[in-house]
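*Asks:* here is my input, please return the structure:
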Amino acid sequence: MRQRRGERQEPPYHVVHKLPPGDTPYVRAKRLQLVEKDPDAAIALFWKAINEGDRVDSALKDMAIVMKQQDRTEEAIGAIKSFRGQCSKQAQESLDNILIDLYKKCGRLEEQIELLKQKLWTIYHGEAFNGKPTKTARSHGKKFQVTIKQEISRILGNLGWAYMQQGNYMAAEVVYRKAQIIDPDANKACNLCHCLIKQTRIAEARSILDEVMQGDMVGSNDPKSKARTEELLIELNSSHASPLSPLSAQESASSVEDALVQGLDHLMKQWTPFRSKRLPIFEEISPFRDQVAC
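*Replies:* Purely as a prediction, here's the structure:
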């Protein structure tokens, strides 16, 4: 039917529903995922898109995300490992991020930690963000810029959390302290406080929590941070453990260094012959042994 003069033209279907144009397996899968809300059928078509070479990068990432939402986590991990070789170099970083979330969801902590360390190595060698200082990320449909500094802090925060889930609070402490040097915020400070409480280093934990309660730290006025702070304060006030002696603290710091000798500290120091290529942010956070031992 011909449009009459003065009538407003309706936007195309794919524009209205924020879908890619066309009628390929990938496009149909996105329609099933976003419009018809049929995840199982969408997954089947994402599989078909991958097998037919139709937007493999996007099809694999989208399929893994839908599988995660359907609690098919192990299947999603297997799919990424099987087909990431068919994806472009530009897609690998996003696939790693999805894998980390999948490992976290199904409790595969060792693999999560290993991949997080691998991502730190990638940043350390200047290979993250395809060599650019920032990257464009999406959250809830909105685009925003992420800097290398923010990315390092995010990865360290995830690594600290994984160590906490293992009960390795000394390793988690080192990681959170490094993260706070780079990009401090209330959430990581609370986690650091928790690690210190678990090591019965009550005076240090109280000092960290006092900083959060002053309200000057990023995120300290967030309702979740306030609730967490109150929980930690109650835990501190009810704790009767004695703080570690200076000697014990140094021994703990030494143990942490040993635990991470092939992890973070190795990461920070290993590239000395190529120091000119090393990102400046790593120069800022390398000298750490004395700070931990204080």
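*Asks:* could you use CA atoms for every contact and neighbour count after this?
*Replies:* Will do.
*Asks:* remind me, longest helix of this structure?
*Replies:* helix 148-166 (DSSP state H).
*Asks:* which parts of that helix are buried?
*Replies:* For helix 148-166, burial by neighbour count (16 or more other Cα atoms under 10 Å) applies to 148-149, 151-153, 155-164.
*Asks:* ok, stretch 165-184 next?
*Replies:* 168-180, 182, 184.
*Asks:* that stretch: how far from the chain's middle?
*Replies:* 14 Å (Cα atoms, centre = their mean, to the nearest Å).
*Asks:* hmm, back to that, who touches the longest helix of the chain?
*Replies:* 104, 109, 112-113, 116-117, 119-120, 123, 133-134, 169, 171-173, 175-176, 178-180, 182-183, 188, 191, 195, 281 (Cα atoms under 8 Å, 6 or more residues apart in numbering).
*Asks:* let's compare: structure for the following, please.
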Amino acid sequence: MMMMEGLKNKKKEESFHVIHKVPAGDSPYVRAKHLQSRQCPQAIKSFRHLCSKQAQDSLDNLLIDLYKKCGQIDQQIQLLKQKLRAIYLGEAFNGKTTKTARSHGKKFQVSIQQETARILGNLGWAYMQQNNYDAAEVVYRKAQLVEPDANKACNLGLCLMKMGRFDDARCVLGDVVNRRYSDLSLDESNKTVARAEEMMKEIEELRMKDEVSSVEEIMERLDVMNEWTPFRSRRLPIFEEITPFRDQMAC
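*Replies:* Sure thing, here's the model as predicted:
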């Protein structure tokens, strides 16, 4: 047990090291980075009222990213819900139907529909981190209705696997394996399909383990029944009724 906890703590430290690009360990510098990452959201919220209305959406995205890195899932979920509400009320994109976004130095247009699906996908993943798989499933399915997406389909499949609904997961992942989504480039599609195929293999392994466990459980119950069931004669009931009279006649 202690070994497992040690491995979890080590993994957590390694993930922080990767995210924040700092030396691993417990040095003052690393501790300062921990503190800095947790103080950043408060700092942003303290001065955001000084920023223009057009900058608020970018600040929200920055806060969501920081909450995710800091493990502040509740705050992340709350802000994602606020963004969805803003879209519902027509307040997103400053009243426009599209906005200009940047990724890897390139500009591109994002529609309200695409933004809604993206936020729903992030919300679903946040619920997954809380092991709230029921809520995650609902959100992922809404996202797929808004704009079908191969990556979110894989995440939905993972969510269903966590709930033990292997047949449903296979159905969702099957669409990815059969390349029924056209939202990805060829290279991205190959990676996503490979991920879906790996998950389907895992489903079969989990299913086999469940079947073995079920058989073992049945055998254990039979052993208990055999151990505690009182001895009964194998003769037919009619002979059991005749026996007392036969004994009386013998006397």
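*Asks:* could you tell me the TM-score of the two chains?
*Replies:* Overlay of the two chains. TM-score (TM-score structural alignment, normalised by the length of the second structure): 0.66; 173 aligned residues with a Cα RMSD of 1.6 Å.
*Asks:* matching residues in the second structure for the longest helix of the first structure?
*Replies:* Aligned by TM-score structural alignment, helix 148-166 of the first structure falls on residues 112-130 of the second structure.
*Asks:* please apply the same query to stretch 179-191 of the first structure.
*Replies:* So stretch 179-191 of the first structure sits over residues 143-155 in the second structure, by TM-score structural alignment.
*Asks:* counting neighbours, what do you get for His20 of the second structure?
*Replies:* 13 (other Cα atoms under 10 Å).
*Asks:* distance check, the residue nearest to it when sequence neighbours are not counted against Gln72 of the second structure.
*Replies:* Distances taken as Cα to Cα, 6 or more residues apart in numbering place Lys33 nearest to His20 of the second structure, at 7.7 Å, with adjacent residues excluded. Relative to Gln72 of the second structure, Lys33 of the second structure is positioned 16 Å away (Cα to Cα, to the nearest Å).
*Asks:* the counterpart of Ser238 of the first structure in the second structure is in what secondary structure piece?
*Replies:* Matched to the second structure by TM-score structural alignment, Ser238 of the first structure sits across from Glu205. Using DSSP states H and E, Glu205 of the second structure sits in helix 186-228.
*Asks:* these two touch, right, Gln112 of the first structure and Ile100?
*Replies:* Yes - between Gln112 of the first structure and Ile100 there is a contact at 5.5 Å, judged by Cα atoms under 8 Å.
*Asks:* looking at this, Thr100 of the second structure is in a strand?
*Replies:* Yes - Thr100 of the second structure: assigned to a strand according to DSSP: H, G, I helix; E, B strand; the rest coil.
*Asks:* residue in the first structure paired with it?
*Replies:* In the first structure, Thr100 of the second structure lines up with Thr136, judged by TM-score structural alignment.
*Asks:* ok, now Ala196 of the second structure?
*Replies:* Using TM-score structural alignment, Ala196 of the second structure sits opposite Thr229 in the first structure.
*Asks:* measure its match to Asp258 of the first structure for me?
*Replies:* With distances taken as Cα to Cα, Thr229 of the first structure is found 31 Å from Asp258 of the first structure.
*Asks:* check Ala293 of the first structure too.
*Replies:* 13 Å.
*Asks:* nearest residue to Val66 of the first structure in space, please, no chain neighbours.
*Replies:* Pro39 (6.5 Å).
*Asks:* revised request: answer the last question for Ala249 of the first structure.
*Replies:* Ala249 of the first structure's closest residue in space is Ala293 (Cα to Cα, 6+ apart), at 6.0 Å.
*Asks:* now do the contacts for the one you found.
*Replies:* So Ala293 of the first structure contacts 249-250, 252-254 (Cα under 8 Å, 6+ apart).
*Asks:* now, these that are in helices?
*Replies:* Those of these lying in helices (DSSP H): 249-250, 252-254.
*Asks:* now do the SS call for Asp134 of the second structure.
*Replies:* Recorded secondary structure, Asp134 of the second structure: helix (three-state DSSP).
*Asks:* could you report the distance from it to Leu160 of the second structure?
*Replies:* 9 Å.
*Asks:* check Trp125 of the second structure too.
*Replies:* On the measure of Cα to Cα, Trp125 of the second structure and Leu160 of the second structure end up 13 Å apart.
*Asks:* kindly report the same for Lys10 of the second structure.
*Replies:* 28 Å.
*Asks:* rewinding a little: give me the contacts around the match of stretch 179-191 of the first structure.
*Replies:* So stretch 143-155 of the second structure is contacted by 113-114, 116-118, 120-121, 125, 140, 172-173, 176, 181, 183-184, 192, 195-196 (Cα under 8 Å, 6+ apart).
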